[in-house]
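Asks: Pasting a predicted model and its sequence here:
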Amino acid sequence: MISPLTELLILHLPFLFNFTIGLILAESSFWLSQLFGRLHPMMVHFPIALVLAAVVMELFTLGNFRHSFRSGIRFLVIIGTISALFAALMGWFLAENEGITGSTLDLHRIVGVVSAGISVLLLVLLRKSELNPSASSIKTYRFFLFLTGIGVGLAGHFGASLTHGEDYLTEVLPKNSDEQAPESLTVDIATFASTLSPDQEILLVTNVRSILAHNCYKCHSGSKIEGKLRLDEKEFVFAGGENGPVIIPGNPGRSELIRRISLSKNHKEVMPEKGKLLSKEEIQLLTFWVEKGAPWPDGVAQQSIYRVAALAPRKPNLPSAKPGLENPIDRWVDQYFQENKLNWGEQIDDRTFLRRAYLDLIGLLPSPEELAAYQSNTDANKREIQILKLLDRKDDFAQHWLTFWNDALRNDYTGTGYITRGRFAITDWLYTSIRDNKSYDQFVKELLNPNEKSKGFIEGIRWRGTVNASQRTEMQAAQNVGQVILGLNLKCASCHDSFISDWKLEEAYAFANIFADSTLEVSRCEQPTGKLAKTKILWEELGDIDSLATKAEKLRQLADQLVQPANGRMYRTVVNRIWKQMMGRGIVEPVDEMDNAPWSQDLLDWLAVDFVENGYDLKRLIYQIASSRIYQRQSIAVESPEKLMAEDFKFQGVIRRRLTAEQFSDAVAEISAPLFDSVEVKFRPYQLIPEAKDNRGFARASLVANNDFLKALGRPNREIVSTSRDSQASLLQALELSNGEKLNKALVKGGEKWAETFPDPLALTENLYAKALLRKPSPKELEVAKKVLGSRPEPTAVQDFLWAVFLLPEFQMIY
């Protein structure tokens, strides 16, 4: 039971809050509201600390709601809610009185106010759960407690971005150190003539914009506008801020910008106020620019502070072949190894190669009989022959690669939108496209200029209720096409000018307009601007889109122009995705950020052009990779995923990785018993293609609806594009494999089957190892198995034995 004081506070909290607001608003003096506003940074830390402490304490009560911590949690929630409401109020005064605007502030304000509102609801739910501690009321209360904790944490993050800049956390990372700054930040002023030529003006202002971008944008750009001053675009730079112009062309001595950046570090008016001051050379360059009249020729683009990959295709000259290195991939890898003083690893044996190839190409384990037949083959080219055989198993290939494309094209069988007919499955079209090895250019054309069966990708998800502008289906289409087909992130630019690239809000809307029935109105951070979007491809050199055409005609034009060979980016993107799927790490990482530097630009460029020149053939690309010497080398163990993303990453070969949720499920089903019943199977290929019917006796996991088991092992919900899965083991996965109902049922059936088939423990052990691990058990393993199974294996003992084998790293990993 809650105390009378607690109940009184909960019941009267809205009144107390409204009374406080009225009291403050009744005071008309500006200084008082400004004072309350400036208390916001102090007050805001209370709800963050208190609510997060309550969340941590609540974790200790999961098994016992009446835990001794309950009174402490109640106290923290009450005080945290009160302080959250007052922090939100003071934050409102701060924003109104200090002249700060921008998208980051908007996010901070929205998340903060919503979190404060949820915290009030949390108090009501806490009271209800303590008066009537039913399972549903406790779950609801805990859900909103964790939600509030996330909310106050996010609000705090956006608040830190406001006070310290967008890159407050990332600027200390090695990759963002001063040594990595663009070389063109400063130029030799002595090289400029007394009268600047047009080329010198362009060079000068380009460097000026780079200095502003690196030092000023965190407080004076579209994301955050302090003192009503923006320095990210020409018109704003010369308009100045709340106190007038900050630049007087020709007179640096009267220019406020030059004065502020020239002050000493401890001066209260120095700029930048936080972080590193401008260097002597940067100040000299800005002063020189103002002295020369602050030239800013029309059409001068900002010097990008980001790496921007080339659009056009490029086919470098292939290195000469060497004995054993005839495959073009191996020639490029050998060149890379020589440049980086790396050695080729040892070639894997037949057993390891066959298992790797089966799992990578068709997602299944080879049988002991298939291994024996392969090992007895004396053909020198038997690996290439085996790869071709696997690629020719059309339905096995399609059912395995269906998972890859379902993730990327966010196609699934159940989920948001299907019930309300606001989402369309593309499974029939996708399956036949993979099975028939449809050329990739045609594949993309049919996604972008779709028929009834392939329209689901660009139609997006029509969410129920009101959604923000960046979730409207046209913008979803732009984001998804950008991410999957072109390897770029438009999500930031769908709300405001991007913080992570040069893409602008207007460019994202111009691209989204291609997918619209009528002209879109541009919204910046959910606020309509009154501007109508243009209609353009992201790279104008690929061609124009007729803005007056129908949606169908615009999509046809888009499809034709994006798939042309001149769009080298599109083909680098797909080549990079297939490479990662086979090798465990992309040539470029992350695979959705194709402007990042590849570990081998030549290999990436060559593969992309070769892919185009040979008919956009995905199976040929997969064969090319699988038949390479580097694919058949020993795998590389990586300590953590961060190592794969490190800037100093050195490619050495195939990355050792864990079986996917679907691969693991199919392997368990093949060895023990099926994990999924007929109700869970949502796609039956033989209804589409009669000869596609599977004769293994179990449904491939790629064909079933998502469930808790598959989610725990890493399958995404596919309501958004997912182009990478985490190969690391997780706590949730460990719990599911240890106590999950679905695996347990399969183990029970498998234990009964194996115990009945093999009453002799030795025969059972040898056959299980042959089927699961493609090898004989060692003497030590036989000894352990005999102890577990006894003289005559019982189903329960076999069940435990199966489980132990399935948890072996040798079973769970692709070596």
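Replies: Sure, I can see it.

Asks: going forward, measure contacts between C-alpha atoms and count neighbours the same way
Replies: Fine.

Asks: Which residue is the nearest non-sequential neighbour of residue 542?
Replies: Using Cα to Cα, 6 or more residues apart in numbering and skipping the chain neighbours, the partner closest in space to residue 542 is residue 561 (6.0 Å).

Asks: Just after the helix or strand containing that neighbour, pick out the following helix or strand.
Replies: Element membership for residue 561, per DSSP states H and E: helix 551-562. With elements assigned by DSSP H and E, the helix or strand that comes after helix 551-562 is helix 568-583.

Asks: contact partners of that next one?
Replies: 310-314, 360, 485-487, 562-563, 585-588, 591-592, 594, 604-605, 607-609, 611-612, 621-622, 625-626, 631, 653-655 (Cα atoms under 8 Å, 6 or more residues apart in numbering).

Asks: Could you identify the buried members of these?
Replies: Buried subset of these (neighbour count, 16 or more other Cα atoms under 10 Å): 311, 313-314, 360, 485-487, 562-563, 585-588, 591-592, 594, 604-605, 607-609, 611-612, 621-622, 625-626, 631, 653-655.

Asks: Use this one as the comparison:
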Amino acid sequence: MIRRFVGALALGGLSIMALAAQKPQKAVSYQRDVLPILKKNCSSCHSNGAKQGDFSLDSREAILTGGKTHPVARPGKGAQSYLIELVTTGAMPPQGTHLKASEVEVLRRWIDSGLPFDGAAESEDAAWTPPLALVDVAVPEGTGNAIDRLLGLYFTEKRVAVGAPVSDRAFVRRAYLDLIGLLPSPAQLNAFVWDTRTDKRERLVASLLADTKNYTEHWLTFWNDALRNDYVGTGYIDGGRSQITGWLYSALESNKPYDQFVRELIAPPSAESEGFIKGIVWRGVVNASQRPPLQAAQNIGQVFLGVNLKCASCHDSFTSNWKLRDAYGLAAIFADTPLELVRCDKPTGAMASATFLWPELGVVDGSAPLATRRTQVAAALTSRANGRFARAIVNRLWTKLMGRGLIEPNDELDNKPWNPALLDWLALDFVNHGYDLKHTLAQIATSRAYQLPSQGLAKERPAGYVFTGPAVKRLSAEQLTDAISTLTESWPTPVETLRINKGAVSVPKRTGKLLFDSGLMRKGDKAVDIALRGEEVLALVATDGNGNSNHDWANWIEPRFVFESGREISLRELAPLSTTTGFGTVQTDKSVVGKPLRLGEKTYTRGIGTHANSVILYPIPRGATHFRALVGPDQGAVDEAPAEVSVRFAVVEASRALTQGRAALTTADAFTRALGRPNREQTVTQRQTVATTLQALELTNGPLLATRLKQGVRAWQAHGAHGEDILTGLYQTALSRPPSEAERTTVRQTLGGKWTPENLEDLLWALLMSPEFQLY
């Protein structure tokens, strides 16, 4: 599918992919680009006082002086520098992995540019030692949000001229996407724009955070990434990893205090939340540094403290002050047996002592049972005295709303914040308000700082980052998927539409009314005759009663909707909204294995054959008053099954929201994976936002998007809208504004005045690809 609108339709400029391709190469930064390479490969021999060959990397002057033989770098002449020769030929480092070609290129460009050392800024940041306890920051006097009063001092110091807040339309779109992950509808947008109250922005933020369902289903993505929670079994090995979806949904829905939230993950009070801490065994023992106790230390340090213990799990870290004994001390808390320190896969003979990273926060009894040790470390971790715990989460929340953290990267809280006072004030305010995540989100979202125009990070100053407003953010895979669902009125079916467990049907409060439950059936049939109550969707559910038979064939015989007049419509004549099946696929007029439909001694010619577990969703025709059918396990399965057949049938009636699954609640597909949704085989706290070739291919030729575009055009036309009405509606829904006259003219000219389904598909696709749609 090649879209004619690329370069032709003025919908906000170049495509996302084109912007990525044209992005100029950044100047090499010593702090950002060079120092990590040197620390990883060279520091053990040439830094922190070590001077093998009389060569030190501790200063620019030392690098220019060189070692015993001759200088190693010639400013402006990277290709002719001895350092490049050494790392290119593999002579250095003498042991371990040689530098990648990309790393050599960074060093060469650094030398070509004159070896800039980020001098004073580097020295100041290197000397930064983050305090453990939170600092009680005095907020300047005045009115308004404390964040803005603190930033007032910062802006003065940095000589930043603060601009005017964004327009109402831009603010509404930003707040909706950030807080609940959805586009505002035109009606919601207009209601806000026409509101004349001076506190309407604060009211909007409060109402969005009070939208419990959408808030929960948006922030599930954030926590699924961080906690490696997924909906399918792939990667759940060693018998340790299990879903925590139900617990996590409930915790977000109830806005569980964050300290309690974390304690229940680390020291689970029940099986509901144990999937995180038990999931540490998932990766298996690749080497000594990946043993389950060390994975526990790494995950807990990264997610809850912004501490990177991966290097320190193998040797004393070259990139931070964390030592091997620190990582092993935390790991020993989660070990079933005594833990020997292993340095670079070589046993040292020394044994680890169970110790929290900051022993002053609480003693862990290494001889106590595992459950007790977990409780003790959870208490130390969430202690009010542990400022790192609160700093880590408020920094992540700031990053989600502002596009860039107070500390970057989020998992390296040993780095200096660009505003330490603001970070500590946010963290202490968070603690003082009962570790309330929504409170901190409201503090940030109601600040004037959040309402400033978005800034491109490419404008970062040579001397370091200076905050001038939120960074431009790109829609995440889930936000983009939900936005496409909104525009096309086609939503995927959520994973947990109906929770189908062994021998039981559990209907969450978000789904609907359980109208029929057959109980466990091993043979025979039961009649279904239920009155409908005016909902929009009917779900036919078959669950597996014993969970171990391939022969749980479920038959729905002559399923039909009945009207007051006596007229009937067979479900065989209707297209299902969605189907989720067990083994095989849904069959019409035959069993799931293609044999005649049989219940007991009778054979039927009209019906639906499926397999437990399955859910089939149908739209309820307007005016239908009853649903009738005959259900039971297929007799063919009863006759040939080596084990006893058991099936349980249920019928659930609900609103169409039953079929509207937010992307966070669906399993990953090719589209969301291409757009950056991780496979959750690793902890992910910040996703990459740079456009990739795979994304370009998926957005231009992907079959999933092509199908959704066709569905969207049909949905808009079904409303009776045509031409200019669809154009206006699409713009208002996608971009929160009507099209300009210039855009209308461009569309008419490009379409040749023909509003065909194919042309409308192209128009919809062009809107989806525009930077104005994907960036905010």
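Replies: Arrived safely, thanks for sending. This one's a predicted model, so the numbers in the text were calculated from it and none came from an experiment.

Asks: about what we covered before: show me what the helix holding residue 561 of structure 1 is packed up against.
Replies: helix 440-448 (3 or more Cα pairs under 8 Å, 6 or more residues apart in numbering; DSSP states H and E).

Asks: Where in structure 2 does whichever helix or strand comes after the helix it packs on fall?
Replies: Following helix 440-448 of structure 1 in sequence order, the next helix or strand is helix 456-459 (DSSP H and E). Under TM-score structural alignment, the counterpart of helix 456-459 of structure 1 in structure 2 spans residues 275-278.

Asks: before we move on, what about stretch 143-153 of structure 1?
Replies: Mapped onto structure 2 with TM-score structural alignment as the criterion, stretch 143-153 of structure 1 occupies no residues.

Asks: and for that stretch, what are the contacting residues?
Replies: Contact with stretch 143-153 of structure 1 is made by 47-48, 51-52, 55, 111-112, 114-116, 118-119, 122, as judged by Cα under 8 Å, 6+ apart.

Asks: Which parts of the stretch 401-550 of structure 2 are helices?
Replies: Using DSSP state H, counting those that start in this stretch, the helices found in the stretch 401-550 of structure 2 span residues 420-432, 437-445, 477-488.

Asks: corresponding residues in structure 1 for the first one?
Replies: In this case it means helix 420-432 of structure 2. So helix 420-432 of structure 2 sits over residues 601-613 in structure 1, by TM-score structural alignment.

Asks: Repeat that for stretch 322-340 of structure 2.
Replies: Using TM-score structural alignment, stretch 322-340 of structure 2 pairs with 503-521 in structure 1.

Asks: Am I right that residue 523 of structure 1 sits in a strand?
Replies: Yes - if the criterion is DSSP: H, G, I helix; E, B strand; the rest coil, then residue 523 of structure 1 is within a strand.

Asks: Buried residues in the helix or strand where residue 717 of structure 2 lies, which are they?
Replies: In this assignment (DSSP H and E), residue 717 of structure 2 forms part of helix 703-718. The neighbour-count check on helix 703-718 of structure 2 (16+ other Cα under 10 Å) flags 705, 706, 708, 709, 710, 711, 712, 713, 714, 715, 716 as buried.

Asks: The following helix or strand past that helix vs structure 1, mean deviation?
Replies: Later in the chain than helix 703-718 of structure 2, the nearest helix or strand by DSSP H and E is helix 724-735. In the superposition with structure 1, the average deviation recorded for helix 724-735 of structure 2 is 1.4 Å (mean Cα distance after the TM-score superposition for structure 1).

Asks: Now the next helix or strand after helix 724-735 of structure 2: buried residues?
Replies: The helix or strand immediately downstream of helix 724-735 of structure 2 is helix 741-751, counting by DSSP H and E. For helix 741-751 of structure 2, burial by neighbour count (16+ other Cα under 10 Å) applies to 743, 744, 746, 747, 750, 751.

Asks: Aligned to the second one, what sits in structure 1?
Replies: Aligned by TM-score structural alignment, residue 744 of structure 2 pairs with residue 782 of structure 1.
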